[in-house]
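*Asks:* sharing a sequence plus its predicted fold:
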Amino acid sequence: MIRPLDKRNFAALAATLAVGTLVACGEPNISQEKASPYVDQWSKSVEGTLREMAVAPAGKKNFQERLQKAAAQAESKLQRDEPPYDVLVNRVYQGIDYQFALVERTGLTDRGQAVWKTLEAVEDHALDADDYTLAEIGSGLESLEKANARFEKLETFETSDAEKDAAIAWLTQQPVSTFELTDDNHAKLTQTVLDSDSGQRMKERLANYETVSTEIAALEAKVEHLLMQNLARYARQMKHFRIHEIFVHPKNFDRWTNPNIEGRRPDKAEATWHARVAWRTAAKMTRDIAEKKEAEILHKLIEQDLEKALTGDVNTALASLKPAQPQYAGLQKEYVRYKEIAEAGGWEKVPVTRGLRPGREHEVVAKLKKRLQVEGFYPADAAIDNKYDDKLEKAVEAYQETHQMQVTGKPHHMFWASVNIPAKRRMEQIALNMQRWRESDIRHDDPMYVYVNIPDFHAEVWKEQERKLRFRIVVGNNDLAPKEKREAARKNKDESFKKHPNRTPTLSAYIDRVIYNPYWNVTERIRDEEILPEVRASVEAGYKAKIKRLLGVPTKKPSEQAGEEKSEEATLTGTVGTTPSAEAQQEQATEMVGADAIAKLREQSGAVEAAPAKPTRSAESFWSKNGDGRLVFDVAALRQLVGGGAPDAGSADTAGEAAPSSLAAKFPYIDPATGQVNVNSTNPDAIPGWYEANNYEVMFPGKKWEYVRMKQGDDNALGKVKVIFPNLHDVYLHDTPHKALFSRDIRAFSHGCMRMHEPLTFAEYLLEQDGKLDEYNVRRILSEGTYEPIFLDKQIPVHIDYVTVRVDDQGRANFLADIYDYDKFKEEG
């Protein structure tokens, strides 16, 4: 009902409330017919508005003082590994003028509820709740609720007719376009009346409310502060505890494909190569800056996430703090499940019993059923008896399948070793791997990336947040480095030494090329540890045989001996299939039939020179073994044998002289100073035949950039294709001619690189996504066997991680082999 104004007071009220509003020509004011019902509705809100006005100023002042004091304390005791949370919180609230966002007089806002719900669940993410002040926040919320209950019991405020008249008078002075008659403007109208001469009663009531609102203001400030402080800690532990890797190889160039290095094979993608030089140089500069400013960058990232939680979509902001890869969410659910199992007492140990088989009965079977039932493998409603039935067989199969075991349905050695691991340890394993996911460099919102999990022995391709490919791989073995290298590293305190050099490293990089019909460029370590010992042994065997020949010691029939000599000569010179010179043939004949036979031939032909005297010492006396088991040749005796005597001036056996001695010509790999065979550097005129015989070749022998590579072909260790992502560890994905290993459950057999079960499918998928598959005839390239590097226009991130628990497509935790012994737990007791 429209209530008319008192005509005698109308002019005075209008003059009192007028604020100098100018009415646009022709624009009407708010009519009394619309103002009166609006004021009636407004009057019902005045009580609440006054209460809020009483609390808000005090709360804001209290809050600002509290945050500034906390920030000052945080700055005075900065810790290296702990961000100054209160400094970051103060900065964020300073940006919004210290307005409350999470707390209001009656409790938490919707935004605050979202933050509180997230913090209450920190233990579900395997974070230590003791790091958080959750109990203090809960206590503060309870105190705030009680204080508000007392506040609500204060005498209510009823709006008088005079105050309503004042409101109507003011409204009817306002143009329609300047004040909208909505609930949102109730507080504005209250403030207008409060500031007028008619607002004296309101001012008195507001002062009364302010007197009793001090406690509420303090509680609001405390809860808001603690919520945001804890959210900052949560952001740090979930996401911002370190700077994620920049995925670019820190080297300025890739030495195997540099088109300008002297003597290197040219790379036809020269422009692409030079572009990568600039790209990697820029990345190195960026990373250097990031490392110097790591703390500053991390603090800024935390601050940005706090701002999003306060002013943006709070649910999106909170969700962004968790790893987005589906594996994390799956592990988190399984962690909660195993935590509940562990807190309920876990499962009892089952006595190891050999010979359990389907169809048999045994008292241990009931215990095994109960054990598997607790973990969810044996049906909850199935009978717990002593018969090994089909349900138990399926439960054992499921257990074996989710623990990287041979699936037989019958308990075997690995099964018994696993099934009695306590539930608490399984919970800890999941927690450890959740942390690994928080540390991972994977950005799940990347358009495409490749994910390799070492203990899973699988690689996956993810595109647009969906898994497109999953295939088996073989990873690096866990063998120890040679004993002498371990001892040398320990003696020299070499911290960079790798005790297990073949372990596949964890890293993030970018795939930048696919190479068909690759060579295997042997790494210096592998050449040093595996190839050179075999080459040395082969040369040593050849030298032993040559010494016997020079001594005229026949060991086989002439025909067999001739064949052997040819093979040995190939071992020494690598010249199988070539025709030796006449001089070489004479020398070879001498070595083949012996000195005595040549002497008789010379006598029969009337030769005037005397035959050399037959050596009186045995062949075996020309070599021995030192304390390290290395073969050592008697250099002085060898010089006499080959007719060189002591090294002459100008002999290559003496330092700084160029002319080769007979010893250097006959035994080029014997070090005259030590008597040992040294094949570390290859003589281009006497390449050991071992390389040719084993499908290797020495590139640029004798040069400073000498290296060994395995030739292309069916026996090449890299198979038909390799996928390169430049990195400091020189590892990559590649094909292999040895497919049998892919049938094994545990596949750790390589030198560190990853062998792929379906390499051609993977390579073609990469080319297809890059738009290059139609440009290259892969079938022709493979059939012709030509070396073909194909550089991608868009490099693809690849992440190699070490995660020993994963969830399968059914959401069940799969416990994988800790092949490198990276899972470390404190033993109880």
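*Replies:* Okay, I see it.
*Asks:* rest of the way, CA atoms for contacts and neighbours
*Replies:* OK.
*Asks:* hang on, isn't Leu741 packed against Arg755?
*Replies:* No: taking contacts as CA atoms under 8 Å, Leu741 lies outside contact range of Arg755: 9.9 Å.
*Asks:* any common contacting residues for those two?
*Replies:* Here Leu741 and Arg755 share the contacting residues Val474, scored by CA atoms under 8 Å, 6 or more residues apart in numbering.
*Asks:* quick one: which of those two has more around it?
*Replies:* Legend: neighbour count by other CA atoms under 10 Å for Leu741 and Arg755, higher for Arg755 (30 against 15).
*Asks:* list the helices and strands the strand or helix carrying that one packs on?
*Replies:* Arg755 belongs to strand 754-756 when assigned by DSSP states H and E. Helices and strands touching strand 754-756, by 3 or more CA pairs under 8 Å, 6 or more residues apart in numbering; DSSP states H and E, are strand 466-476, strand 733-734.
*Asks:* so which of these is the most surrounded?
*Replies:* Stretch with highest mean neighbour count among these: strand 733-734 (a mean of 26; mean count of other CA atoms under 10 Å).
*Asks:* can you list contacts of it?
*Replies:* For strand 733-734, using CA under 8 Å, 6+ apart, the contacting residues are 718-719, 721-724, 753-756, 759.
*Asks:* of these, which is the nearest to Gly345?
*Replies:* Closest approach to Gly345 among these (CA to CA): Met754, at 41.3 Å.
*Asks:* isn't that closest one up against Gly476?
*Replies:* Yes: taking contacts as CA under 8 Å, Met754 lies within contact range of Gly476: 7.1 Å.
*Asks:* give the residues shared as contacts by the two.
*Replies:* Thr504.
*Asks:* number of nearby residues for Val364?
*Replies:* Count around Val364 with other CA under 10 Å applied: 17.
*Asks:* ok, structure two:
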Amino acid sequence: MKKWLLLFLIVPIAFIACNRKKIHKVERDITITPKNAVTRLELDSMQMERYISGQQLGDSAAQYLRNFYNSRNFQFAWVGEKGLTEQARVFYTLNKDYVTDFQDSSLLDSGLYQKMELLMKQDTIFKKADSSLANLDLQLTRHFFNYVANAYAGKVDPEVIQWHIPRKKLNATLLLDSLMANKNTKIDDWEPVNQQYKLLKKELLRYYTFQKSGEWEKISLGKQKRYQQGDTGLTVSMVRQRFIALGDTLLSDTLPEFDLALKTAVKQAQQQFGYRATGNIDASLIKELNVPVQQRIEKLLINLERMRWMPAMPAGRRILVNIPDYQLHVFEDKEITLSMGIVVGKAANKTVIFSNKLRNIVFSPYWNVPASIVKAEVLPAMKRNRNYLSSKNMEQTGTSNGLPQVRQKPGDNNSLGRVKFLFPNSYDIYFHDTPAKSLFAEEKRAFSHGCIRLSQPVKLAEYLLEDQKQWTPAQITKAMKSTKEIWVGMKKPVPVFITYFTAWIDRHGRLNFRDDIYGHDQKMAEQMFLSSVKGLTKAPAIAQLKSK
């Protein structure tokens, strides 16, 4: 090997340390020998210790390295006799694509890229391992651990938006082992990300192509408040052109008229933005079509980051709520079997993002009025009207901290309606019925004190109790008209995930966007992007993710 190449390879590279956690020691695997190893190049344990000392690695980061190389009997992982292994080339491409796709400069190491590119270009045979090659192999392993921690686990602390769903658990060493074990690794199958993440990433790349063509031309609604089928004009023409640019292949750009095909496209777009599908071009649709491409890209990046946090979904039945979509979905494995509209907490009483298991259904429930509501609403009303409690079917059950303890008895006017669904948590959040049915006609439904109101609670109760034959629809109806609480335990608790996504791909393969009703996108933008301002960023260039 040429001396200048050796000197180049020996230049040290600094890496970000892996997340600190307790790492158990892995014994040396002596079954791996030069005869059955992928490469005959071996790492000297003292070379590894010198590297650890020179890089000043923390205990857990050092143990990651020791365990990995112990498990390979100190065989090289990335460099073979003929240069970089196939796995190293795969990782090289994977890392570069990630940096490009997510504009994440923290994982861009030009020096490392140059070393790898030199080895890929050089027609060199390595007969033995020297310190420069050993350092390169160690550096690549460290970089891989860093890559996994950022690209698949996420860079932003979920606590920024009070996200209390347990984060996805990743074992970087096992991921590295699986990459090393398969020479023909299919990266799409190997990457520890869910299908929703993969689909949303494709949309991100598509929006980059839009950005290259320049920002959208602003569409004006003009003097009309709305346009409907049969209308013509500049606004109609521009909306048609925008849909074609976004990929609607069913529209023709030669027709100036608002025809049936355009009406169908308008309905579809309204659904994708969370509006009622009227089929008319109105101010709400124009507002969404005028959102700059840059802001859409940032929203996609923010939601991809959240998707990195999501744990693997359990098999079987589960309930998923998406707060900005005002929707609840029941899944059976990958299929949605029941959906309904919901009302969530208003901005001042945000619904908490967390997960738990639904364990009980309570028919004809009491509503134990929270102390905050007693203090702010009930107590002042009691002072104005001594008959207030009886007029609201309420009763005082005691006192606590100088405040009356109040509950509302079962009945048609009970604030929880006729049924509630409990998944015990410290946030006092649950699903429930409501007498205020008119709120479900609203497009934006953030009205509650934090709990989640259901538009079809009876359907959910029937669905969840279908494995308990005594709970027929007639029996459920009877229980909902009782004057006393009736508790029913679930035979098998159902996982519940209350999430917050403002961009995702629906079951029809269409990209959806929703408003950031709690300002969580903005908080994450301040962590992720260099030039964050209110309303995400105004920077015309693609935002760069902050380095840790």
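*Replies:* Yep, it's here. Keep in mind that what you see is a predicted model, and the values were worked out from it rather than measured.
*Asks:* follow-up on the earlier one: turn the helices and strands packed on strand 754-756 of the first structure into CSV, including distance to Asn453 of the first structure.
*Replies:* Below are these laid out as CSV (distance: least, CA to CA, whole Å):
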stretch, distance to Asn453 of the first structure
strand 466-476, 10
strand 733-734, 13
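*Asks:* and these: which comes nearest Arg709 of the first structure?
*Replies:* Taking CA to CA, strand 733-734 is the member of these nearest to Arg709 of the first structure, at 15.2 Å.
*Asks:* where do the strands sit along the stretch 651-800 of the first structure?
*Replies:* In the stretch 651-800 of the first structure, the strands defined using DSSP state E, counting those that start in this stretch lie at 696-699, 707-710, 721-724, 733-734, 748-750, 754-756, 788-801.
*Asks:* after superposing, tell me the mean distance of the second one to the second structure.
*Replies:* With mean CA distance after the TM-score superposition for the first structure, strand 707-710 of the first structure departs from the second structure by a mean of 1.3 Å once superposed.
*Asks:* packing partners of that strand?
*Replies:* Counting contacts by 3+ CA pairs under 8 Å, 6+ apart, strand 707-710 of the first structure is packed against strand 520-521, strand 696-699.
*Asks:* which other residues reach the first one?
*Replies:* It stands for strand 520-521 of the first structure. With contact meaning CA under 8 Å, 6+ apart, strand 520-521 of the first structure is reached by 707-712, 716-718.
*Asks:* repeat the analysis, applying 6 Å as the threshold.
*Replies:* Strand 520-521 of the first structure is contacted from outside by 709-710, using CA atoms under 6 Å, 6 or more residues apart in numbering.
*Asks:* again with stretch 333-343 of the second structure
*Replies:* So stretch 333-343 of the second structure is contacted by 315-316, 326-331, 445-446, 452-455 (CA under 6 Å, 6+ apart).
*Asks:* now, of those, which are buried?
*Replies:* By neighbour count, with 16 or more other CA atoms under 10 Å, the contacts of stretch 333-343 of the second structure hold 326-331, 445-446, 452-455 as buried.
*Asks:* quick one, helices of the stretch 51-200 of the second structure?
*Replies:* Assigned helices in the stretch 51-200 of the second structure, in chain order: 59-71, 86-102, 110-121, 131-151, 172-181, 187-190, 195-212 (criterion: DSSP state H, counting those that start in this stretch).
*Asks:* which element is the counterpart of Glu348 of the first structure in the second structure on?
*Replies:* Mapped onto the second structure by TM-score structural alignment, Glu348 of the first structure lines up with Glu217. Following DSSP H and E, there is no helix or strand that holds Glu217 of the second structure.
*Asks:* what sits against Glu217 of the second structure?
*Replies:* Contacts of Glu217 of the second structure by CA under 6 Å, 6+ apart: none found.
*Asks:* look up how far Asp137 of the second structure lies from it.
*Replies:* For Glu217 of the second structure, the distance to Asp137 of the second structure equals 50 Å [CA to CA, to the nearest Å].
*Asks:* do Pro311 of the second structure as well
*Replies:* Distance from Pro311 of the second structure to Asp137 of the second structure, by CA to CA: 31 Å.
*Asks:* between the two, which one's more packed in?
*Replies:* It is Asp137, of Pro311 of the second structure and Asp137, that has more neighbours when counted by other CA under 10 Å, with 22 against 16.
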